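Colleague: whatever this is, show me its structure:
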Amino acid sequence: MVARSSWRGSISFGLVNIPIKLYTATNKREFVFNQLCQNGHRIRYKKWCPEEEREVPYSEIKKGYEVTKNNYIVFEKE
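Modeller: Okay, here's the model as predicted:
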């Protein structure tokens, strides 16, 4: 991808005109790292309910705010 200037202008000294272009100094790069086991396989996380001792599917997971210990306000989509 060709870099575009973010500003254009010029400096003049009598009969001499010097064109100026301003470019951003850094490029935004994002790196995403995965966690791997010693053999190079990706590690996955289970959503686990310790009370029911079962894995909970994503469709059953809700969001909540803990008001007091083990007492939550549950938020649901309308």
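Colleague: please make it C-alpha for all contacts and neighbour counts, starting now.
Modeller: Fine.
Colleague: element containing Gly9, please.
Modeller: Assigned by DSSP states H and E, Gly9 belongs to strand 7-13.
Colleague: then Glu51?
Modeller: Per DSSP H and E: Glu51 is located in neither a helix nor a strand.
Colleague: any idea how far it is from Tyr58?
Modeller: Relative to Tyr58, Glu51 is positioned 17 Å away (C-alpha to C-alpha, to the nearest Å).
Colleague: one more, please, to line up against the first structure:
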Amino acid sequence: MPRPIWRGAISFGMVSIPVRLYTATESKDVSFRQLDREDHSRVRQLRWNMELDREVPYDQIVRGYEYAKDR
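Modeller: Predicted structure coming up:
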């Protein structure tokens, strides 16, 4: 049986509940979708080039900052 990495207790007034913390045995990823509140349909975020009026592929995007107006 695995050993806990931490032991403690949670107390609520006169009641004390023992707690043991164990390491995870497997990794799980959780991903959430953004949904419209009204009909629960999926909301997508497009990477859009405002000057060329088209979507930009993810691999064509670089990071930068504006150091002067429109530069």
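Colleague: and the strand holding Gly9 of the first structure, what does it pack onto?
Modeller: Helices and strands touching strand 7-13 of the first structure, by 3 or more C-alpha pairs under 8 Å, 6 or more residues apart in numbering; DSSP states H and E, are strand 16-22.
Colleague: report the distance from the strand it packs on to the chain centre.
Modeller: Relative to the chain's own centre, strand 16-22 of the first structure is displaced by 38 Å; criterion: C-alpha atoms, centre = their mean, to the nearest Å.
Colleague: and the contacts of the next helix or strand along the chain from that strand?
Modeller: Downstream of strand 16-22 of the first structure, the first helix or strand assigned by DSSP H and E is strand 48-49. Contacts of strand 48-49 of the first structure with the rest of the structure, by C-alpha atoms under 8 Å, 6 or more residues apart in numbering, involve Arg54, Glu55, Val56.
Colleague: which of these lies closest to Asn27 of the first structure?
Modeller: Of all those, Asn27 of the first structure sits closest to Val56, with 40.4 Å by C-alpha to C-alpha.
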